[in-house]
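**Student:** A predicted structure for the sequence below; I have some questions about it.
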Amino acid sequence: MSTEPNTESDAADQPEAPLPQRRVALLAVIAPLVLALDLGTKVLAVERLEGREPVELLGGLLYLPLIRNTGAAFGLAEGWTVILALIAFSVVGFILWIARRLRSVGWAIGLGLILGGAMGNLVDRVFRAPGPLRGGVVDFISVLDPWGNFFPVFNLADSAICVGGGVIVLMALLQRDYDGTKVEKKK
């Protein structure tokens, strides 16, 4: 007869910690809000900035030029609209697939921002002139330079994607998983 405790059966006797509640509703609020704000600001930008010189704001800290970007961020992949649209469709699909297991507030916020931003830029690529899957994304915010020579011209969708990505990186650094669990380091 052994006097050592049976850790396997002791662990099995312990009740599992309850899972946090699902956070799909948070994602479902954030993504459409980001999409609406992005599309609304793009409509205003096209309406008020088309054919004009960039508008200077805050003593030159910000400028509002109107640029139609057929590439990715930072001027990469210029003219790859179809491929970038397919990537965005994939991102949207992946986030919708993972959403059913989403139980982390941080991940819901991060994924909601990315989803809304990806959909905002995807709408431009699919529906803006010159035609389906050939449209340029409307960019209209520039920092310290009217034409993006200091930092590339961007829009609210781009900002949401970057902030959402930052939130997800933070969650990874804090070792929090999308399902609400804390990732344990293996010893």
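**Tutor:** That came through fine. Numbering: from 1, shown residues only.
**Student:** make it CA atoms for all contacts and neighbour counts henceforth
**Tutor:** Noted.
**Student:** Quick check: which element contains the spatially most central residue of the chain?
**Tutor:** Centroid-nearest residue in the chain, with C-alpha atoms, centre = their mean: residue 114, separated by 1.5 Å. In the assignment (DSSP states H and E), residue 114 maps to helix 105-127.
**Student:** now do the same end-to-end measure for stretch 49-62.
**Tutor:** The first residue of stretch 49-62 is 14 Å away from its last residue (C-alpha to C-alpha, to the nearest Å).
**Student:** Sorry, slip of the keys, the one I care about is stretch 95-108.
**Tutor:** Across stretch 95-108, the terminal residues are separated by 10 Å (C-alpha to C-alpha).
**Student:** tell me how far it is from the chain's mean position?
**Tutor:** Relative to the centre of its chain, stretch 95-108 is centred 13 Å away, using C-alpha atoms, centre = their mean, to the nearest Å.
**Student:** Next: stretch 44-61.
**Tutor:** On the basis of C-alpha atoms, centre = their mean, stretch 44-61 sits 25 Å off its chain's mean C-alpha point.
**Student:** Please apply the same query to stretch 75-94.
**Tutor:** Relative to the centre of its chain, stretch 75-94 is centred 13 Å away, using C-alpha atoms, centre = their mean.
**Student:** where's residue 111 relative to residue 122, distance?
**Tutor:** According to C-alpha to C-alpha, residue 111 and residue 122 sit 16 Å apart.
**Student:** Could you pull out the helices in this protein for me?
**Tutor:** Along the chain, counting by DSSP state H, helices occupy 7-13, 24-49, 81-99, 105-127, 156-173.
**Student:** just the ones you listed: most buried one?
**Tutor:** Comparing those by mean neighbour count (mean count of other C-alpha atoms under 10 Å), helix 105-127 comes out on top with a mean of 26.
**Student:** one more structure, for comparison:
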Amino acid sequence: MTEHTPDAAAAPGTSRVGRRCLVISLLVAAAWYAADQLSKLWVVENLPIGRQYPVIPGLLWWEHIRNSGAAFSLGSNVTWVFTIVMAVVIVAILWNLRRVRDPLWALALGLVLGGAAGNLTDRLFREPSFAHGHVVDFIAVPRFAIFNVADCGVVVGVVLILVLIMTNRQMEVPRGR
């Protein structure tokens, strides 16, 4: 007698595809998280708050700031809300990763997961207090907010998700195919 699992019913080989996509997501998330945390560690250790260091003069510079809010420092008086939202996003992504059967979806969700985890770590463990921590931002470009590696992962991941949705690319294999 053969075992009947939801993955086996979806399409031949989807269980293996699902495992591969899960690994892709988790590796991308771990790599992005590590890049974010290591870059923030370097910034905290080497760049005084508020000083600008040109990288590409006129186009890109490092400027160490502590952001208590979201993008453009919005909501700086409700830091705990961002902590909760990021935790919910991370749990939702982790819950849905088992359904992913497309490598581009795996990549996109991994980027968002790694970025959200990086900023959540700051919110939880940086000053001024647990769950109210300020995020380390340092990447600066003209006429835009200062951001970090985690933010880049979230934005690129979300843009990729929107492209996948607009092109009707499915995250999972429909049943019966």
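**Tutor:** Arrived safely, thanks for sending. Keep in mind that this is a model prediction, so the values were computed, not measured.
**Student:** The lengthiest strand in the second structure against the first structure, how far on average?
**Tutor:** Ranked by number of residues, the top strand in the second structure under DSSP state E is strand 60-67. Once fitted to the first structure, strand 60-67 of the second structure is off its aligned match by 0.7 Å on average (mean C-alpha distance after the TM-score superposition for the first structure).
**Student:** In the first structure, which residue range corresponds to that strand?
**Tutor:** Aligning strand 60-67 of the second structure against the first structure (TM-score structural alignment) gives residues 62-69.
**Student:** so how far does the matching stretch reach from one end to the other?
**Tutor:** End-to-end distance of stretch 62-69 of the first structure (C-alpha to C-alpha): 19 Å.
**Student:** nearest spatial neighbour of residue 107 of the first structure, skipping sequence neighbours?
**Tutor:** Closest residue in space to residue 107 of the first structure, ignoring its immediate chain neighbours: residue 178 at 5.4 Å, by C-alpha to C-alpha, 6 or more residues apart in numbering.
**Student:** tally of neighbours for the counterpart of that neighbour in the second structure?
**Tutor:** Using TM-score structural alignment, the equivalent of residue 178 of the first structure in the second structure is residue 171. Around residue 171 of the second structure there are 19 other residues, counting by other C-alpha atoms under 10 Å.
**Student:** residue contacts, residue 171 of the second structure?
**Tutor:** Residue 171 of the second structure makes contact with 99-102, 105, according to C-alpha atoms under 8 Å, 6 or more residues apart in numbering.
**Student:** what's the spacing between it and residue 39 of the second structure?
**Tutor:** On the measure of C-alpha to C-alpha, residue 171 of the second structure and residue 39 of the second structure end up 31 Å apart.
**Student:** re earlier: among the helices of the first structure, which comes closest to residue 71 of the first structure?
**Tutor:** Ranking the helices of the first structure by proximity to residue 71 of the first structure (C-alpha to C-alpha) places helix 81-99 first, at 6.3 Å.
**Student:** In the second structure, what range does that closest one match?
**Tutor:** The alignment of helix 81-99 of the first structure onto the second structure (TM-score structural alignment) covers residues 79-97.
**Student:** neighbouring contacts of the matching stretch?
**Tutor:** Identification of contacts with stretch 79-97 of the second structure by C-alpha under 8 Å, 6+ apart yields 22, 25, 68-70, 106, 109, 113, 116-117, 119-120, 123-124, 131-133.
**Student:** just to revisit the earlier point, the residue nearest to the centre of the first structure reaches residue 166, doesn't it?
**Tutor:** No - using C-alpha atoms under 8 Å, residue 114 of the first structure is not in contact with residue 166, being 10.1 Å away.
**Student:** Could I get the buried residue list for stretch 64-75 of the first structure?
**Tutor:** Judged by neighbour count using 16 or more other C-alpha atoms under 10 Å, the buried positions of stretch 64-75 of the first structure are 64-71.
**Student:** Pull up the distance across that stretch, start to finish.
**Tutor:** 18 Å.
**Student:** for it, the distance to its chain's centre please.
**Tutor:** For stretch 64-75 of the first structure, the distance to the chain centre is 17 Å (C-alpha atoms, centre = their mean).
**Student:** Stretch 119-136 of the first structure too?
**Tutor:** Distance of stretch 119-136 of the first structure from the chain centroid (C-alpha atoms, centre = their mean) equals 18 Å.
**Student:** Just the residues contacting it, thanks.
**Tutor:** The contact list for stretch 119-136 of the first structure, computed with C-alpha under 8 Å, 6+ apart, reads 34-35, 38-39, 68-71, 81-82, 85, 88-89, 92, 137-138, 157-158.
**Student:** ok, back up a step: out of the contacts of residue 171 of the second structure, who's nearest residue 146 of the second structure?
**Tutor:** residue 105 (27.5 Å).
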